[in-house]
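Peer 1: okay, predicted coordinates and the sequence, questions at the end:
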Amino acid sequence: MARVAGVSQATVSLVLGDKWRGRVSERRAEAVREAARQLGYRPNLAARSLRLGRTRTALLVVPALTTEFYARVYTGAARVAAEHGFGVVLYPSPEGIGPARDPFDSARASLDGVIASSMAADALAAVRGGGLPLVMLDSDPADAAAAATVNPDIAGGMRRMARHLLALGHRRVTHLAADVDSWTFRVRARALAETFDAVPDAVVRTVSAALSVDEGRRAAERALTDPEHRPTALVCDDDILAAGACKAAHRLGLRIPDDISITGFDDLALASALEPELTTVRLPAVEVGAHGMSALLALLEGHPADGAELPVELIVRGSTGAPRG
């Protein structure tokens, strides 16, 4: 393998033993990995685990597998893990968002570390302070229990959405807010309110809804039939709520975007399946998972794991336009 990669046997040992960081360049490490793939090399993970005192297994805790966002997060984490001979065990909270049974009692000894979403915070009560390295995703960077935090730029994404609507001329909007006590949704609400508060005569009202299409539809119907604050735009905390808002508009005989503009957040496949297609904020879910796994690997190697804030993208489609009149 050393001959194929064009490196020394010592370099091969460092890379295959996952001890190369700071001692071997990324280019040479990749050459060794490519040679291993060409030669069909498969490490003896059991022997390696005994030697290193590790299981080479990470736990990814998410609130539920009801949207593709967390599937994408898993894809990113699993890809990086596989490159380093690790496996990822996925733990979706069976109750979705909210308290869950302790997944760590029986599994703690077989894990090297945990990556978790803030949306599954209640399921993490057992691991906080339990000695396992913890990397949090889409979570409060001030959380003292997390050794590192990896976030999309949630506030920046909502500010871009708010400025997009303001530039179109919207001054009366309703925030269709997720009825979930989570850092990520508090950040969205604050960024939207602050951006609109800076503009004279701009007003944001809030209507809360559980994270489902039906609940989003019901909340949107209440907002769109409110005689005291009829909005020109509905700003939804995610694409699922936005889908419900679109259903409400259609049922009320309103045209999108002529009579009402509707926006989402996440850029799920659903966003481009709606008609008209949904203006939304694209979150880099795969990159979030990949950075989270990289941070955990750094911690396990005894290196500092810097947090990351990843850029997001405003995707303007057909569901937003200038308000009438």
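Peer 2: Perfect, thanks for sending it.
Peer 1: C-alpha only now, for contacts and for neighbours.
Peer 2: Noted.
Peer 1: excluding sequence neighbours, find me the nearest residue to the residue nearest to the spatial centre of the chain.
Peer 2: Nearest residue to the geometric centre of the chain (C-alpha atoms, centre = their mean): Ala285, 4.9 Å. Nearest residue to Ala285, sequence neighbours excluded (C-alpha to C-alpha, 6 or more residues apart in numbering): Val73, at 5.0 Å.
Peer 1: got the contact list for that neighbour?
Peer 2: Contact partners of Val73, counting by C-alpha atoms under 8 Å, 6 or more residues apart in numbering, are 285-290.
Peer 1: the helix or strand hosting it: which residues count as buried?
Peer 2: Taking DSSP states H and E as the definition, one finds Val73 inside helix 68-83. Residues of helix 68-83 classed as buried: 69-81 (neighbour count, 16 or more other C-alpha atoms under 10 Å).
Peer 1: show me where the stretch 1-150 of the chain has its strands.
Peer 2: 57-62, 87-92, 113-117, 134-137, 148-152 (DSSP state E, counting those that start in this stretch).
Peer 1: in TSV, list the ones you listed along with mean neighbour count and distance to Arg48.
Peer 2: Shown next, in TSV, are those (neighbours: other C-alpha atoms under 10 Å; distance: least, C-alpha to C-alpha, whole Å):
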stretch	mean neighbour count	distance to Arg48
strand 57-62	24	12
strand 87-92	18	14
strand 113-117	25	17
strand 134-137	27	23
strand 148-152	25	26
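Peer 1: tell me which of the ones you listed sits nearest to Asp181.
Peer 2: strand 113-117 (13.1 Å; C-alpha to C-alpha).
Peer 1: adding another structure so you can compare the two:
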Amino acid sequence: MPDNRRASLRDIAAETGVSVATVSRVLNDRVNVAPRTRDLVLQAVERHKQRATQPSRPRTVYVRCPYVLTDYFGVIVSSIAETLKLHGLRLVLDAGESAQDSDALTVLPSQDDINGAILILPPEAGDQLVTLSHTGFPFVVVDPRTPPPPDIAAVSAAHFSGARAVADHLIGLGHRDIGVIAGPDEWLAGDARLAGHRAALAQAGILLTPERLRHIEPTTAAGRSAAASLLDLSPRLTAIVCFNDKVAVGTLQAARERGLRVPEDLSVAGFDDIDLSEATDPALTTVRQPLQEMGRIAVTQLMRVLDGHQPEALHIELATTLVVRDSTAAH
């Protein structure tokens, strides 16, 4: 049997949820097939015929990233764009902080020229995503800000295990006076990373007291300010673990202003492993997020939905990797 016939059988089997052998029996008019199953397969075959006779038009995917396309978001968006192009899909990009005020989620279902969407760290509340899902409009969330609703496809990094690994690294170096500069409250990545730090510290018998914890917006300036207040504590901290690499850069600045050497006097660790982490002096110990893979998997998930299939898994967490550089040392 030609390869294209076998591929067609697999497509129909996947769409109807029956075996390839059952599809073959129906197409060869065998009698040992239940009437309901036969009808299901024949209807799927008819749909495939109709699609084949319709003029082909490239499907269009709306990608929304309501943030400045810096290293972190830029890598994800670039990966999505490259993967969409590889599969022959068109891209409509809505990016920049001005996109945070748009009503994109409410108007998407009425956009006849948009076939699906990839939403990167959407600022909207979870119930707005549920409302969009109930319209039947296909979309995938990348790096959700809040816990994704059960029936919504989402891709993120394993924030908890990554944060635990970097805290374990500092504890293994002998640090006990450790400060944490965490992300905003009620932000999924921030909550998961803080939980990972707490788990590692608790296992080592170290209590993360409130005065050693800061919640901030994850910027270099905010990191510098938070680190300054932590470094004024007594006894002085020997290590600070930061929400992301930008916060870690601010921490390096605060340490330098106080005449502290990194890593001799203070160990500093970040998260994300953006390009900046290798350009600092010293280079940052950090946690690498698989940003490119997140973009590629988001496209793969969306394509399955567009093709009429359920995603293989609704909530995917991709493994992170601890990257040890020169900003951490034994105490």
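Peer 2: Okay, I see it. From a predicted model like this one, the values you see are computed outputs, not experimental measurements.
Peer 1: TM-score for the pair, please.
Peer 2: TM-score for the superposed chains, counting by TM-score structural alignment, normalised by the length of the first structure: 0.77, backed by 286 aligned residues with a C-alpha RMSD of 3.2 Å.
Peer 1: tell me the counterpart of the residue nearest to the centre of the first structure in the second structure.
Peer 2: Residue pairing (TM-score structural alignment): Ala285 of the first structure is matched to Leu291 of the second structure.
Peer 1: repeat for Val235 of the first structure
Peer 2: Match for Val235 of the first structure (TM-score structural alignment): Val241.
Peer 1: which one is Leu237 of the second structure nearest to, not counting chain neighbours?
Peer 2: Using C-alpha to C-alpha, 6+ apart and skipping the chain neighbours, the partner closest in space to Leu237 of the second structure is Asp177 (4.9 Å).
Peer 1: mind telling me what the one you found corresponds to in the first structure?
Peer 2: Match for Asp177 of the second structure (TM-score structural alignment): Arg172.
Peer 1: pretty sure its match contacts Ala202?
Peer 2: Yes. The pair Arg172 of the first structure / Ala202 is scored as a contact, 6.0 Å apart, by C-alpha atoms under 8 Å.
Peer 1: more neighbours, those two?
Peer 2: Arg172 (20 against 16; other C-alpha atoms under 10 Å).
Peer 1: so who does that one touch?
Peer 2: So Arg172 of the first structure contacts 202-204, 229-233 (C-alpha under 8 Å, 6+ apart).
Peer 1: next: Glu301 of the first structure.
Peer 2: For Glu301 of the first structure, the contact set (C-alpha under 8 Å, 6+ apart) comprises Lys19.
Peer 1: against Lys19 of the first structure, how distant is it?
Peer 2: Separation of Glu301 of the first structure from Lys19 of the first structure (C-alpha to C-alpha, to the nearest Å): 8 Å.
Peer 1: cool, Arg128 of the first structure as well?
Peer 2: Counting by C-alpha to C-alpha, the gap from Arg128 of the first structure to Lys19 of the first structure is 28 Å.
Peer 1: what of His229 of the first structure?
Peer 2: His229 of the first structure sits 61 Å away from Lys19 of the first structure, going by C-alpha to C-alpha.
Peer 1: next, count neighbours for Val207 of the first structure.
Peer 2: If you count neighbours by other C-alpha under 10 Å, Val207 of the first structure ends up with 17.
Peer 1: that one and Ala177 touch, don't they?
Peer 2: Yes. With contact defined as C-alpha under 8 Å, Val207 of the first structure counts as touching Ala177 (6.1 Å).
Peer 1: map Ile118 of the second structure onto the first structure.
Peer 2: Using TM-score structural alignment, Ile118 of the second structure sits opposite Ile115 in the first structure.
Peer 1: just Tyr72 of the second structure next, same as before
Peer 2: Per TM-score structural alignment, Tyr72 of the second structure is aligned with Phe69.
Peer 1: is its match in contact with Leu268, as I believe?
Peer 2: Yes. Using C-alpha under 8 Å as the test, Phe69 of the first structure is close enough to Leu268 to be in contact (7.1 Å).
Peer 1: so how far is Ala35 of the first structure from the most far-flung residue of the first structure relative to its centre?
Peer 2: Most distant residue from the mean C-alpha position of the first structure: Arg3, 41.5 Å away (C-alpha atoms, centre = their mean). As judged by C-alpha to C-alpha, Arg3 of the first structure and Ala35 of the first structure stand 9 Å apart.
Peer 1: same question, Val203 of the first structure
Peer 2: Using C-alpha to C-alpha, Val203 of the first structure is found at 60 Å from Ala35 of the first structure.
Peer 1: okay, these two: which has more neighbours?
Peer 2: Ala35 (19 against 16).
Peer 1: how about the more buried one, nearest residue that isn't a chain neighbour?
Peer 2: Ala5 (5.5 Å).
Peer 1: report the contact partners of the one you found.
Peer 2: Ala5 of the first structure touches 28, 31-32, 34-35, counting by C-alpha under 8 Å, 6+ apart.
Peer 1: of the residues you listed, which is the nearest to Gly156 of the first structure?
Peer 2: Arg28 (37.1 Å).
Peer 1: mind checking which of the contacts of Val73 of the first structure land in helices?
Peer 2: Under the assignment DSSP state H, the contacts of Val73 of the first structure contribute 285-290 to helices.
Peer 1: so whatever residue of the first structure lines up with Phe160 of the second structure is in which element?
Peer 2: Aligned counterpart of Phe160 of the second structure in the first structure: Ala155 (TM-score structural alignment). Taking DSSP H and E as the definition, Ala155 of the first structure sits inside helix 154-168.
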